[in-house]
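# here you go, sequence then predicted model.
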Amino acid sequence: MSVETVKEYFKSIRFRIWLSFVVFSLGTVALMLFFQLFFTPVFYSLSKTNEYKSCADAIKMWIGSEDWNPYSIDSVNGLRNRIVKLAQSNQLDIIINLPDVNNGTIYASKSGGNDLLVKEVGDNIKSALEEAKDNTIITKTDDNDNDAEGIILATFAKKNDKVLAYIFIFGYTEPIGTTLNIINALSFICSNVVLVAACIISIMISSHIANPLVKISRNVDRLITGDFHMEIRKTEYDEIATLTKNLNAASEEINKTEALRKDLMANVSHDLRTPLTMIKAYAEMIRDLSGNNPEKREKHLQVIIDEADRLTLLVSDILNLSKLESGVMPIERSGFDFSEVLKGIISRFSLLDDMKDYQVRLEAEDGISVNADQQKIEQVVYNLVNNAINYIGDDKLVTVRLFRKNSGTARFEVADRGIGIPAEQLPYIWDRYYKIDRSENYKRSVKGTGLGLSIVKGILTSHGFLFGCDSILGEGSVFWFEFDIFGSQQGKIPKRKEGRSSENTGL
């Protein structure tokens, strides 16, 4: 394994996840041991102190009650019984000194520290209680005879500023050193087990998370090299699943774009090569054969002119489409009578009625105006009508309609009764050079450039008009767009919607 490979591994997400998990586990174990070693004795001492305070509060409550009478034998015996039970249950030595009663000392022992407690109890402690916080003194002391540490709590019960009793509580803090050593040893063993388990689990988790990302990275490398046919398997992690879904979608779109690019290049090459071939062939025929024959020469020259016009149209369409898609072609809006403009356009198609038995019929309501770029809207009309003629039905009829949908909106339609378009292919008809089918019935007309509908889409999109195509297979198609009637106060501006396609029950 090379040094570079090791460096790359240390930078990988798999190693980083593993290291983060191990460091977190190690930090957690270290923090637990730290608290155990340094805070357990302190916590134990505080717990014992609170235990003594609770016992002292209970004794104060008993002495401060209305039933307490230091001169009553029954009352004193009742207090003594309670103190004995309290001392036995908590392993304590308790002394209660009644200042108003001669030899008024109540004593209860369970811990065995009688002598030590007597030594510590003195007038100095009693006098210091008045100045102590909460009238309570807590002190630690060592019992050398028993080799143990003890805690003494001194306080008093008071009522109406009169001291009723002095309370002294003593108890040993049981040696916990041995217990701590055992606990520390067990904790060390458990910590090692936890760290080993953390390492194993972190390796599994890091691999589980990193493997999909590694596969995604490898597939992206394939994308870079031009292999767009990939399928990344989904995972249970939402973020990675979303990334996988987006990359799969991007791969599909790139694949479609690549296929479209190849198809575009093939079609453009064909459309350029065909007229150039024709121009060259007829130019050579004029040079070699028909140069001295005016009739043949005129016929051959006309072919050259037609093919040159076809080249000009193709180049013009490509340039216009590029400008529309890049947004550099300006839209110069102005209000004009669309009904009148449409009549002039359709009248120019009358030549087809005579030459090829085509009929372009206009059904337009008068007085419908639009605020748009007139030259570009005329191009839309030309492209839609020419497209309908290319795929015309046996009746040789193309119907152009313009009518009001409501008081503020108008609709333009170009309908043919041709073979129609399959529903699943409707969303793609606006793509440049898109071919519905390779069968003879669906071939694009040789006079078209294959860019007409793409240009229509670009112009209508830049105007913000609704547009689409409704088609039924075997019955025909209706291409349409909708717009606000210019000057109308009630029409709403339609939202832009590109390429809306739907099946309809009639044309």
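Received it, and whenever you're ready, just let me know what you need. Residues are numbered from 1 along each chain as shown.

# please count neighbours and contacts with C-alpha atoms only from this point.
Fine.

# quick check: residue 94 touching residue 105?
No. With contacts counted by Cα atoms under 8 Å, residue 94 stays clear of residue 105, the gap being 10.3 Å.

# the two: who's more crowded?
residue 94 (26 against 15; other Cα atoms under 10 Å).

# let's bring in a second model and compare:
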Amino acid sequence: MFNNNSFKLHKHRLKMRMSLWIGFILFGVLITIIFFLMLFTYIQVHFVQQSNNAMQDAAWDIVSEYGNDDFEETIAILARNNGYLIQIISEETGLPVLSYNRNGKISQPQVSIEIKDLFTRMDDSHGYCFYTIEDPSYQSNRSAQAIVLSVENGYRQVLVVSQSMLEMESLNRILIHRVGIVFGLTIALAFLIGLILASYFTRPFRHIIQTAATMEKGDYSAHFSEDSGPYEAVSLAQTLNKVSAEFNATEQMRRDFVANISHDMKTPLTVIKAYAEMLDAFSADIPQKRAEHLARIISETDNMTELINELLELSRLQSHSFSLHLSVFSLNNMVRMVFDRIKIMSFAEHATLHLEADRDYSVRADLTLLHRAVYNLVSNALKYSADSKDVVVRIDSTVTGQTRLSVIDHGIGISQEDLTQIWNRFYRSPNHGNEIRGNGIGLNIVKEIFEAHHCEYGAVSTLGEGSTFWFTLEKND
């Protein structure tokens, strides 16, 4: 039994296959119709035109032979070889004075049209004309070429060369009959090919739909087959596998993030609770101990506040629900402000912060956001500097004239594998363990700030030697 989703999936597959199948049949029908129209046009235009031109040339050949000894022999040969009815009609008597049938033999005088109409046509066409007439003897039409051959005693003698169009009409009937047969065969062939190709094209898409349905049920390890099928299906499967891999990686980072956040929030809460209990039980009446315990409670509260602020800041930056408040300011002074803020933090104890700049650099940027980015970079440099808490912030110019700020430490360094992922949200290197507190948000915030400013940025590092994080801004001086 199909459930509702399975029924919809089955219905979608049938609809896809039916659409392709009908498409192939219509394509076959269209090709047949186009072929028929081209063939019909060729017969009606090219073949008929060639036949009429040949008849016209024959008429002028007869005119050129008029008066020669072999005049009648020429008429007989042309009539026999081409199936023409050739007559010379006198205006005086209204009857043919000479008539050769399609076998090249002299025949009984006969006229296929009224003589009056013939000579009326000649009056209107200055001595020669081409026309089509009915031929009752063949129940068909005849095409005719008429030319004034001579004028005797004021009466014209007109050469009329004509041929029956019965052969042409018969050819059309045969063509229609054959096209009907070809049309039927084309439909049958298109039906079979359509079924085969529809199955070929839809099979990989059916597998994709089935795999997607598996993922919908929560099995994100499902793999889309890339083995066979049309290029579009293979390309789609490859893209979906990449999306699936990225989704799985993001899901893993999310789980790690939840675990880290839970740990980072649980730790200060535990410390706050412990010191609050000690404050209540032991140090309420001891000023020195009370001050130490209160300071630790305040410090852990600050850690939680910073964590929550980072989460809110990241959410705001990634939602793009903000606008840059650009202003011109001294980058050197902003770095000094960052140093002043960091020096009061516990992790900056015994730290040495240096600013290296050959002059004062002015830039146009969002001061608050850029301050946050540089603060995150410098605080990270201190946290990962191990025993050597010596951090240098260098400001200089690039060869293209941009202002570059680099944060340099001599700490534990970052592996090349981790360098490609450190900007990702929630990512923390497994090599750092739990001895260094962090939640994988800081560098992602930095990345969002840099990209909002359209900065170039990056990092270089060597394990055991230290790291350099840098970004560039356009000069404003």
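Cool, the structure landed. All figures in this text were calculated on a predicted structure; none of them were measured in a lab.

# quick revisit: what is in contact with residue 94 and residue 105 of the first structure at once?
Common contacts of residue 94 of the first structure and residue 105 (Cα atoms under 8 Å, 6 or more residues apart in numbering): none found.

# how much space separates residue 298 of the second structure from residue 195 of the second structure?
Separation of residue 298 of the second structure from residue 195 of the second structure (Cα to Cα, to the nearest Å) stands at 75 Å.

# what's the answer for residue 432 of the second structure, then?
From residue 432 of the second structure over to residue 195 of the second structure (counting by Cα to Cα), the distance is 59 Å.

# neighbour count for residue 298 and residue 195 of the second structure, which is higher?
residue 195 (18 against 14).

# which residues touch that one?
residue 21.

# is it true that it lies in a helix?
Yes. Counting by DSSP: H, G, I helix; E, B strand; the rest coil, residue 195 of the second structure is part of a helix.

# so how far is residue 245 of the first structure from the residue most central in space within the first structure?
For the first structure, residue 239 is the residue whose C-alpha lies nearest the centre (Cα atoms, centre = their mean; 6.9 Å). Distance of residue 239 of the first structure to residue 245 of the first structure, computed by Cα to Cα: 10 Å.

# same check, this time on residue 195 of the first structure
Taking Cα to Cα, one finds residue 195 of the first structure at 36 Å from residue 245 of the first structure.

# could you do residue 141 of the first structure as well?
72 Å.

# tell me the SS of the residue nearest to the centre of the first structure?
Classified using three-state DSSP, residue 239 of the first structure is helix.

# could you list the buried residues of stretch 348-360 of the first structure?
Buried residues in stretch 348-360 of the first structure, counting neighbours by 16 or more other Cα atoms under 10 Å, are found at 349, 358-360.

# and the residues you listed as JSON lines, adding secondary structure and distance to residue 463 of the first structure?
Formatted as JSON lines, these follow (DSSP: H, G, I helix; E, B strand; the rest coil; distance: Cα to Cα, whole Å):
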{"residue": "349", "secondary structure": "coil", "distance to residue 463 of the first structure": "26"}
{"residue": "358", "secondary structure": "coil", "distance to residue 463 of the first structure": "31"}
{"residue": "359", "secondary structure": "strand", "distance to residue 463 of the first structure": "30"}
{"residue": "360", "secondary structure": "strand", "distance to residue 463 of the first structure": "26"}
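
# quick check, nearest of those to residue 129 of the first structure?
Nearest to residue 129 of the first structure among those: residue 360, at 117.0 Å, using Cα to Cα.

# many thanks, I have nothing further to ask.
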